[in-house]
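Asker: okay, here's the prediction I keep looking at, along with the sequence it came from:
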Amino acid sequence: MNSIFKRTYSYWFLLPAAIIYFIIFILPTIMSFFFSMTRWTLSDWEFIGFENFITFFQEQSLSIGFKNTLIYAVVTCTLKVALGLLLGVLLTSKIRTKSYLRSVIFFPTLVSTIAVGIAFSMMMHPTQGVINTALAAIGIDGPDWLGDTRIALLSVAMVDVWKGLGFATVIYIAGILSIPAEYYEALQIDGGNSWHKFWNIIVPLSRPATNSVIILAFIGGLRSFDLVWAMTKGGPGFTTDLIASIIYKQYQGGFYGLATAGNVILFLVVTALAFPLYTYLNRKEVDL
């Protein structure tokens, strides 16, 4: 009996965390899958099988939402990786103001997403916004950033990049600073220049940081809602509608079961795209 207790002793310390994880994540997930197959209100429910899923896939705006979500995720992820790496290199160099610049770059991450969305929707106003006013001062006729169907989604994506770039940069800074100094010393002995340092040392050896940024930014883009809703509410038309905003509109209309089914579909889509990407990136990761 004592031997069994000794073998299981350490696992008892995991029990509080396991209970919290079950209550906060596992249980709501199971309930979501169940209620996605019901027609429910706050006081009653009726089991209807896969009818909600069929209805959700018949939504006219769903194909646009899927396309917009994928474009949004790819654009924001790509820019956060590229700009985050460049800023990470800059802010780990020998410039004097790097500590100040690090705080400036990271500051937008601390600001509420809703506040950022409201502020930028005012700044991007076609006639009264500060951006077009500044462009007009130098003789450039600024576009309707959030009203033009051709650029509305990309305009919101740029704001998302501005807000999330600081977090990506911090990850890159940590990754670059973890590279052993011996690599730089060997490159210097071989007569390498700054480009060789960047391409042959920083890029491959900061791959773990790159993988983290890609996964976090891509999943964040697929799940994005609050910034889009604060800036455009999915408009004009369905131009900036993402899957999450379509789901929210179903909740607003009182179709709770249908919206829950949409959340399950979003969960499955994110898992189906993110898990293979995570596996692929980890397979190519360079060990220091």
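Answerer: Thanks, I have it.
Asker: alpha carbons only for contacts and neighbour counts from here, please
Answerer: Fine.
Asker: which of the helices or strands spans Ile215?
Answerer: In this assignment (DSSP states H and E), Ile215 forms part of helix 207-223.
Asker: quick one: buried residues of that helix?
Answerer: 207-215, 217-223 (16 or more other Cα atoms under 10 Å).
Asker: packing partners for it?
Answerer: Identification of packing neighbours for helix 207-223 by 3 or more Cα pairs under 8 Å, 6 or more residues apart in numbering; DSSP states H and E yields helix 62-90, helix 152-177, helix 256-283.
Asker: closest to Val111 out of those helices?
Answerer: helix 152-177 (8.1 Å; Cα to Cα).
Asker: buried set for the helix or strand following the closest one?
Answerer: For helix 152-177, the following helix or strand on the C-terminal side (DSSP H and E) is helix 181-189. Neighbour-count burial for helix 181-189, with 16+ other Cα under 10 Å as criterion, is recorded at Tyr184, Leu187.
Asker: could you point out the helix or strand that follows helix 181-189?
Answerer: By DSSP H and E, the next helix or strand past helix 181-189 is helix 194-197.
Asker: residues touching that next one, excluding its own?
Answerer: Helix 194-197 has contacts (Cα atoms under 8 Å, 6 or more residues apart in numbering) with Tyr184, Leu187.
Asker: which SSE is immediately downstream of it?
Answerer: For helix 194-197, the following helix or strand on the C-terminal side (DSSP H and E) is helix 203-205.
Asker: next, the buried residues of that next one.
Answerer: Result for helix 203-205 [16+ other Cα under 10 Å]: buried residues Leu205.
Asker: do stretch 253-267 as well
Answerer: So stretch 253-267, judged by 16+ other Cα under 10 Å, has buried residues Phe255, Tyr256, Gly257, Leu258, Ala259, Thr260, Ala261, Gly262, Asn263, Val264, Ile265, Leu266.
Asker: take the one below as the second:
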Amino acid sequence: MTQATAAAAGPLAHAAAGRPARKKSTYPYYFLLLPALIYFIFFILPTLTSFYYSFTRWDLFTAEWIGLDNYRTFFQEQALLTGLKNTLIYAVITSGLKVVLGLGLAMLLTSKIIAKGYLRSVIFFPVLVSSIGIGLTFTILMNPERGLINSTLGTIGIGGPGWLTDPNLALYSVAIVDIWKGVGLATVIFIAGLVSIPGEYYEAAALDGANKWQTFRNIMLPLSRPAMASVITLSFIGGLRSFDLIWAMTKGGPGFASDVLASVIYKQYQAGFYGLSTAGNVVLFLLVTIIMVPLTRWLNRAQEA
């Protein structure tokens, strides 16, 4: 630096050095106060309250501390354990098939086919319909004697099963309806992931002589991982927390064959066992957390790899 430059910069540098450091403004954080208060009132506080009441025998007016008795009863009741097992089976089946079918439909609906926009609307439409409405409709369609499904099978000489009355089929029948209802959302998410892949990748693959399977395995599948992670996360959480469709179609029956954890909790609440049902809610909350936290981390690592 020349003497003239140093002389010119000297006063400015001296002024900057003598100026007090600007304090970081807290003003932007004020906008977080209202959301934080709402989150505390409607999520943190009810969660902590639920944890407390799960250790009590309570009604609407009194609460008696009983320690871990509710949890002991929960894991000793056969119906509750059946509901826990069915919850895991239901979540795995529905989320797995939504991923597979959603990806397949997304590939079809991003290819060069006729009426592509219309078909996308048709596939997504069940997502917009109430689960209760769909459940009541399929209860009629799956009626073993007068339902349209068995009547159609009967015209071709096939005796239809008791979709919702057979203990071995009831849970899987509801899962099929859940998949039909929810696959549209998975398809839309996968479509968004597929159309975001730059066309240069496909052009390079075509120049290298890659066939359709190689293009899918090496381009479409790896680059759609963010969409796949979203579908797996949403579908699995929805499967673990499923209640309305199962309740509308079977109410957990026949017997306890299609009971999931949420329906068992609701039945306990209806029977007046409020402490036991609260303990079941805590178990469901912990189950979702224990499964989804490591699964989400694994999906994020696989996505970054």
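Answerer: Received the coordinates, thanks. Computed from a predicted model, the values in this text were never measured in an experiment.
Asker: quick one: TM-score?
Answerer: The TM-score (TM-score structural alignment, normalised by the length of the first structure) is 0.95; 286 aligned residues with a Cα RMSD of 1.5 Å.
Asker: any chance of the helices and strands packed on helix 207-223 of the first structure in JSON lines, with distance to Pro236 of the first structure too?
Answerer: Formatted as JSON lines, those follow (distance: least, Cα to Cα, whole Å):
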{"stretch": "helix 62-90", "distance to Pro236 of the first structure": "13"}
{"stretch": "helix 152-177", "distance to Pro236 of the first structure": "8"}
{"stretch": "helix 256-283", "distance to Pro236 of the first structure": "22"}
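Asker: to Val228 of the first structure, which of these lies closest?
Answerer: helix 152-177 (6.5 Å).
Asker: re the thing from before, winner for burial among the helices and strands packed on helix 207-223 of the first structure?
Answerer: Each of those was scored by mean neighbour count; the highest is helix 152-177, a mean of 22, by mean count of other Cα atoms under 10 Å.
Asker: distance from that helix to the second structure after superposition?
Answerer: Average distance, helix 152-177 of the first structure versus aligned residues of the second structure after superposition (mean Cα distance after the TM-score superposition for the first structure): 0.6 Å.
Asker: pull up the aligned stretch in the second structure for that helix.
Answerer: Aligning helix 152-177 of the first structure against the second structure (TM-score structural alignment) gives residues 170-195.
Asker: how far does that stretch sit from its chain's centre?
Answerer: Offset of stretch 170-195 of the second structure from its chain centre (Cα atoms, centre = their mean, to the nearest Å): 11 Å.
Asker: kindly report the same for stretch 197-215 of the second structure.
Answerer: So, by Cα atoms, centre = their mean, the centroid of stretch 197-215 of the second structure is 32 Å from its chain's centroid.
Asker: equivalent analysis for stretch 228-237 of the first structure, please.
Answerer: 18 Å.
Asker: same thing with stretch 257-270 of the first structure?
Answerer: From the chain centre to the centre of stretch 257-270 of the first structure is a distance of 18 Å (Cα atoms, centre = their mean).
Asker: out of the helices and strands packed on helix 207-223 of the first structure, nearest to Leu15 of the first structure?
Answerer: Per Cα to Cα, nearest to Leu15 of the first structure of these: helix 256-283, 26.7 Å.
Asker: which position in the first structure aligns with Gln303 of the second structure?
Answerer: Using TM-score structural alignment, Gln303 of the second structure pairs with Glu285 in the first structure.
Asker: Gly221 of the first structure touches Cys77, doesn't it?
Answerer: Yes. Using Cα atoms under 8 Å, Gly221 of the first structure is in contact with Cys77, at 7.2 Å.
Asker: picking that back up, equivalent range in the second structure for the helix holding Ile215 of the first structure?
Answerer: By TM-score structural alignment, helix 207-223 of the first structure lines up with residues 225-241 in the second structure.
Asker: before we move on, what about stretch 84-93 of the first structure?
Answerer: Residue span in the second structure matched to stretch 84-93 of the first structure, by TM-score structural alignment: 102-111.
Asker: got the contact list for the residue nearest to Ala168 of the first structure when sequence neighbours are not counted?
Answerer: In this structure, Ala168 of the first structure finds its nearest non-sequential neighbour in Gly84, 5.3 Å apart by Cα to Cα, 6 or more residues apart in numbering. Gly84 of the first structure makes contact with Leu165, Gly166, Ala168, Thr169, Tyr172, according to Cα under 8 Å, 6+ apart.
Asker: of all those, which comes closest to Pro28 of the first structure?
Answerer: Looking across those and measuring by Cα to Cα, the closest to Pro28 of the first structure is Ala168, at 29.9 Å.
Asker: I'd say the closest one and Val81 touch.
Answerer: Yes. Under the criterion of Cα under 8 Å, Ala168 of the first structure makes contact with Val81 at 7.0 Å.
Asker: shared neighbours, the two?
Answerer: Val213.
Asker: list the buried residues in whichever helix or strand comes after the helix holding Ile215 of the first structure.
Answerer: Per DSSP H and E, the first helix or strand lying C-terminal to helix 207-223 of the first structure is helix 226-231. Using 16+ other Cα under 10 Å as the test for burial, helix 226-231 of the first structure gives Leu227, Val228, Trp229, Ala230, Met231.
Asker: the second one and Gly237 of the first structure, how far apart?
Answerer: Distance, Val228 of the first structure to Gly237 of the first structure, using Cα to Cα, to the nearest Å: 13 Å.
Asker: before we move on, what about the last one?
Answerer: To Gly237 of the first structure, Met231 of the first structure is 14 Å away according to Cα to Cα.
Asker: what do you get for the fourth one?
Answerer: Ala230 of the first structure is 15 Å from Gly237 of the first structure, where distance means Cα to Cα.
Asker: now swap in the third one and tell me
Answerer: Trp229 of the first structure sits 13 Å away from Gly237 of the first structure when distances are taken as Cα to Cα.
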